[in-house]
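Visitor: Okay, here's the prediction I keep looking at, along with the sequence it came from:
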Amino acid sequence: MAAETEWAPAEGALRETWRLARGWYGDAPLVAWGLTAAAVALTLTLLQIALSYAFSDWQRNAFDALDQRDAAAFQGQLGWFVALTGLSMAVAVGRLCARQVLGFLWRRWLVLKLQGAMLINHRHYRMEMGEGGVDNPDQRIGENTRWATIMTVDLALGLLHSVALFACFAGLLWHLSGTLAVTIGGTTIGVPGSMLLAAALYSGLGALVVWRVGRAMPRIHLDRNQAEADHRFALLRIREHAEGIALIRGAADEERGLARAYGRVEGAMLRLLRSERQLMWLGAGYMAVAGVLPLLLGAPRFFAGAITLGVLMQMTQAFVEVTRALSWFVENWPRLADWRGHVVRVVELERACEAADGAAGQPGIAIAPGPALRLSGLNLGTAGGRALVLDAEITLRPGERVLVTGESGSGKSTLFRAIAGIWPWGQGRIAVPDRTATLFMPQRPYLPLGSLHAALAYPAAPDTFGQADAAAALRRCRLGALVPQLDQVARWDRVLSLGEQQRLAFARLLLHRPRWVFMDEATSALDEANQAAMFALFEAELAGAALLSIGHRPGLDRYHDRVLALRPGPDGARLEPVAAAASLWPVEAFRRGGAWDGISAAGRNPLNVRRRLPSAG
């Protein structure tokens, strides 16, 4: 469930939006500034202002022709209207195109930036563990970035367009207004530009009312975004855990959970709809009144013969355009409220990525390169501060095989993550060999989306290894039936059983041939025969590779040189040496005519037992 989101004032959203934009302008200055210049030019162009004046003049001339019943002049004005409309359409499409491309490219830059920031330095893992994390980063990247960028461009260019409208029509309205005579206490005062003053007062009153009525909308939009993301996450969890839910018959409970999640969406939506209805009372009549008000104010001059009907209509249009320009805030308040919510969620994700680095730097695990793996005085705990492992000491030499065992919850997997460099909560030193020569094998292998060949080659590109090598690795790991499907695209994490996935990880191991291998319960789903066949790889193709295994399954000790056990204590589990296993499975027992497809029935080791190294750390 999402945590309560800290709200940001409007100036904060503007500042953060400008910071995001400034990053794009710095990374791609030619594209960003070029598109911005084109969009601004098409918004504030002299042609746009000229078109506005031309339409204003057309309206005056057309209504004067109607007033004078001059059919020929009116028909001429219709032709002029068609020409003006065509030119206006071309300018509007050009402005829209520049705005679309500007928002599209800015969003692409922001999405790629956030995706990279989330994946670098294992931040995505630390954020999932709850340290400085945020809810639903997928929605923030996939949806909130779209509105935070495209809506920003639309709002900014819309504001510039309003400025252009005001600049175009304010002077005209001032000129057409004449001087209004106002008598106060027997003294007559001439007020120039009365129509312009009336438009400003009317727009200001509308903005004040909108702010008073709709000031809760930004908070509501943020709550709605968060509730929608939580509901979508609940739906995704059902899809990802469909089998488990079906087996335990948990559909009824899941339905109740989904109903609660959607109830929060409904609650936020009802609040939003209520606010929108309140604003609609104002919006429905706001511009309608703006179209009638100048007629009422200018009617006395028209009836007195001071102005013609064409001038009155031109003045009315100018009043409406000035009011619309000054009412940008009134018309866009709902969008502004929504925009603020999207910006806040994007900025929160960016800050969470930075906070994950801060969390990684605080605990004090020093990781440095070395010729072998060595843990010195390593203390590990949870993100909440609970101690797990105390003063761990391990040295893994080239070619050595070490097993770390212990009861469930003793900290074995946490030790595995610390060695991988993704667990920051602890103190001590870890010397690690060349990362490019290491491979980590968790209990459930990760199989990316794509072909089976891509899953086998991961994290390298599929074309790194040829089809023949990939097929040989599958056959070597007893997955020969999958060879014809190497180019097939599927959800392999669902198609294959966990045991097949674990053997696929060993086939991946054969392709990459690392010198250092770290396994965490990597054979937990294999039967004895398949487990022995996989460990036999270290006697043949992977001979000389160092191996650190973590597990508690009985019999694992026979595949290792020495065993260390995590013994629970009041201050955390300690690593202690365990006596060596009595016997090892023979490598030769698995080979039958060059195929690794069985285990010796006797299960003894009549050929050669691996030399055991000292059990001290």
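Guide: Looks like it came in fine.
Visitor: okay, CA-based contacts and neighbour counts for the rest of this
Guide: Will do.
Visitor: The helix or strand harbouring residue 210: how far from the chain's middle?
Guide: Secondary structure from DSSP states H and E places residue 210 in helix 194-214. Computed by Cα atoms, centre = their mean, to the nearest Å, the chain-centroid distance of helix 194-214 equals 39 Å.
Visitor: can you list contacts of it?
Guide: With contact meaning Cα atoms under 8 Å, 6 or more residues apart in numbering, helix 194-214 is reached by 170, 173-174, 177-180, 275-276, 278-279, 282, 286, 294, 297, 319, 322-323, 326-327, 329-330, 333-334.
Visitor: ok and the very next helix or strand once past it relative to helix 194-214, angle-wise?
Guide: Per DSSP H and E, helix 194-214 leads on to helix 217-240 as the next helix or strand towards the C-terminus. Between helix 217-240 and helix 194-214, the angle comes out at 50 degrees (axes from the mean of the first three to the mean of the last three Cα atoms, to 10 degrees).
Visitor: Report the buried residues of helix 217-240.
Guide: Residues of helix 217-240 classed as buried by neighbour count (16 or more other Cα atoms under 10 Å): 217-235, 238.
Visitor: Who are the packing partners of the helix or strand where residue 346 lies?
Guide: In this assignment (DSSP H and E), residue 346 forms part of helix 328-361. Here helix 328-361 touches helix 10-27, helix 71-119, helix 123-128, helix 145-146, helix 152-177, helix 194-214, helix 217-240, going by 3 or more Cα pairs under 8 Å, 6 or more residues apart in numbering; DSSP states H and E.
Visitor: here comes the other one, which I'd like you to weigh against the first:
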Amino acid sequence: MRGFWGLMRAYWLSDRWKEAWGMTLAIAVLTAVSSKMGVWWAEYSAELVNSIAYFHSPHNAAPLQHLLTAAGMLVLVTLGKDVGVVGIRHLFSTTLHRKWRGWLNGQFNEALLDDNHTHFHLQHEGKDVGLARPAPDNIDQRVQDSIKQMTGGAIGLAMGVLGVVTSLYFVGMKLIETSTVVGGFEFLGIYGSAILAFAAIVAYVPLNTFIALKLGGILERLTISIQQAEGTYRGELTTFLRRSFQVAASGGETVQRQMHARLYQDIDRTWSKLNIFYSGYQSFELIYNFLGARIVAYSPLLLPYMQGSIGLKSYITGAELINSLIGQFSWIIRVMPEIANLKANARRVTDLAEAIENVQAPAEFYRSTGRSDFQFNRKEDVFALTVRKLELLHEGESAEPFVVAEELRFLPGEWTFVQGESGCGKTSFMKAVNGLWPHGAGEITVMNGLRVFYAAQDVKLPKLTLKELVCLPETDDLHSDARVAAALHKAGLGEFIEHMASYSRESRSWDDTLSGGQKQKLVLARILLHRPGILFLDEATGALDPSAKIAYHQAIKDGCPKVTVVSVMHEAHAPRSGTGTPFYDSVIRFVDGVAVKEALALRTGADLKLVSSQAKPMAV
């Protein structure tokens, strides 16, 4: 689905092709019927005008009957066409739109949420446009609004093309069937009036279509600009609402207002340009429609009518048929704003599809903006985790390592405390070992059969039931209520056990209901439920008080006795249990960007200190 046409045909070639082609066929048949009924409409419209014109003719034996019959048939054809055929076709087309959009939306969700962590890699790069391909902006808008508008626009466009083809056949055949010789153009023979009609259409429609295409290109660029501006503004509003407490606590509303006003200015400027162009385009379309329907449509057959070659009824019928053809051929002009939207949305969707394809091999993708030579292995080993020759870099070919680790080895069941000043690279180290850092090099080996779990400081809870939140990343059907309840109890959240099946409590989602500390305890419940082999705690107890931190560690020690723990904390010294027993066996210190692992020893009964600040890395 990287290219436009690949994106357009993917649904019709998918496993749901029967559904797609079935509705497409129904739309095609109804469009053909609508075109045929357009011919009937022109005929009965001419019949009505003719019955009015000759109402007082002495040769008209039943003028009122003719008038009412013509009017009745015109009403029936109109109702049948607009209410029956067009209405049913609209139902099929909107259903096709809904099905296609749903399928395409599902494809993008599957691609973004694959095991490759595509959603993460997609947003991680491109911050410096001088070094990398810019990351796609407003991915949520692309997946939702752009796909919705693109699929709807494409269906409308296809229906327009089909309408042109069927109208050209039915209306063209009728024009040829009723054609006559035109004085002064005898060399055209009996097809004279039909050829004049087609010549008028060819002379009028293409030139104005060319003008419309040029205006459409401007509309497309403006549409993309306003989508980007609105997406940025919406993203800032979302971010603001997530940190509204911090804004309120710091009294930052004035600065926030100024930021919102500055971002909205981009929307307002682009919107103003769009309004000007839409107004100009609307005026162009109205003038075009008037000239086409009242001048161009009635001009080709005026000469044979004046010459007496055709009567009023044939003249009106032919003029309405020409007007019908002009209307069908003018669908590009009529829907040019929608085509501009289609092209803009299709470009944003295909750009996203291409970006997703580009990050399917993350290492190769990151190498385009810097060094990325990480190796991740699984093998039988005496060590639960081994990190060798690790170097972490930022984006850029000339970047220097800001974290270096020659060799770090962790035994099964070993607990390691990660220590260092803020900004020294502790979290970057944790991300790299988990395959979530883009640039650098190193070899990370995990013992076969060990499950890895990464607990971060910030906990965001999606709109799921409490049981589902505890069971993440697995589904809740894999775990019994009793096991989940036990995990909640051990984590200190026993008061919520009776609400495990609920999405909220007192009409508030769990993300709004639980405090920061309670969210971290919920993550503890996940750990106790899944019992991983290797556990990374990245300031995962930052919102807990000292006694709660001890209880958190003790729960892991009791519930996961064989787990290997690597933990980043702000504490100056590794925590101990309530009885004075140390939780941690070793420490990793970051000194001038170098990660050094050392053993911890009990120096006094009240503290844990390093054996020696000069000790070499452990070889365990």
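Guide: Yes, it's here. Please read all numbers here as calculations on a predicted model, not as lab measurements.
Visitor: Deepest in the core, which of the helices and strands packed on helix 328-361 of structure 1 is it.
Guide: helix 145-146 (a mean of 22; mean count of other Cα atoms under 10 Å).
Visitor: which other helices and strands contact that one?
Guide: Checking 3+ Cα pairs under 8 Å, 6+ apart, helix 145-146 of structure 1 ends up next to helix 71-119, helix 328-361.
Visitor: just so I know, which of those helices lies nearest residue 41 of structure 1?
Guide: The closest of those to residue 41 of structure 1 is helix 71-119. By Cα to Cα, the value is 8.6 Å.
Visitor: Can you pull up the most central residue in structure 2?
Guide: residue 143 (1.3 Å; Cα atoms, centre = their mean).
Visitor: Excluding sequence neighbours, find me the nearest residue to that residue.
Guide: residue 105 (6.4 Å; Cα to Cα, 6 or more residues apart in numbering).
Visitor: What's the one you found aligned with over in structure 1?
Guide: Aligned by TM-score structural alignment, residue 105 of structure 2 pairs with residue 111 of structure 1.
Visitor: Its match against residue 143, yeah?
Guide: No: the pair residue 111 of structure 1 / residue 143 is not scored as a contact, 9.9 Å apart, by Cα atoms under 8 Å.
Visitor: the longest strand in structure 2 is where?
Guide: strand 594-604 (DSSP state E).
Visitor: ok, the equivalent of residue 419 of structure 2 over in structure 1 to residue 195 of structure 1 distance?
Guide: Using TM-score structural alignment, the partner of residue 419 of structure 2 in structure 1 is residue 405. To residue 195 of structure 1, residue 405 of structure 1 is 86 Å away according to Cα to Cα, to the nearest Å.
Visitor: just residue 323 of structure 1 next, same as before
Guide: Residue 323 of structure 1 sits 10 Å away from residue 195 of structure 1, taking Cα to Cα as the criterion.
Visitor: Next: residue 48 of structure 1.
Guide: In terms of Cα to Cα, residue 48 of structure 1 sits 23 Å off from residue 195 of structure 1.
Visitor: Residue 211 of structure 1 too?
Guide: The spacing between residue 211 of structure 1 and residue 195 of structure 1, counted by Cα to Cα, is 24 Å.
Visitor: How about residue 119 of structure 1?
Guide: For residue 119 of structure 1, the distance to residue 195 of structure 1 - Cα to Cα - is 58 Å.
Visitor: Report how many residues lie close to residue 545 of structure 2.
Guide: Counted by other Cα atoms under 10 Å, the residues lying close to residue 545 of structure 2 total 11.
Visitor: And residue 404 of structure 1, by the same measure?
Guide: Count around residue 404 of structure 1 with other Cα under 10 Å applied: 27.
Visitor: what about the helices in the stretch 451-600 of structure 2?
Guide: 466-471, 481-490, 510-513, 516-530, 546-559 (DSSP state H, counting those that start in this stretch).
Visitor: need those helices in a markdown table with mean neighbour count, can you?
Guide: Putting the helices of the stretch 451-600 of structure 2 into a markdown table (neighbours: other Cα atoms under 10 Å) gives the following:
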| stretch | mean neighbour count |
| --- | --- |
| helix 466-471 | 24 |
| helix 481-490 | 19 |
| helix 510-513 | 16 |
| helix 516-530 | 23 |
| helix 546-559 | 17 |
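Visitor: Which one of these lies nearest to residue 594 of structure 2?
Guide: Closest of these to residue 594 of structure 2 is helix 546-559, at 27.3 Å (criterion: Cα to Cα).
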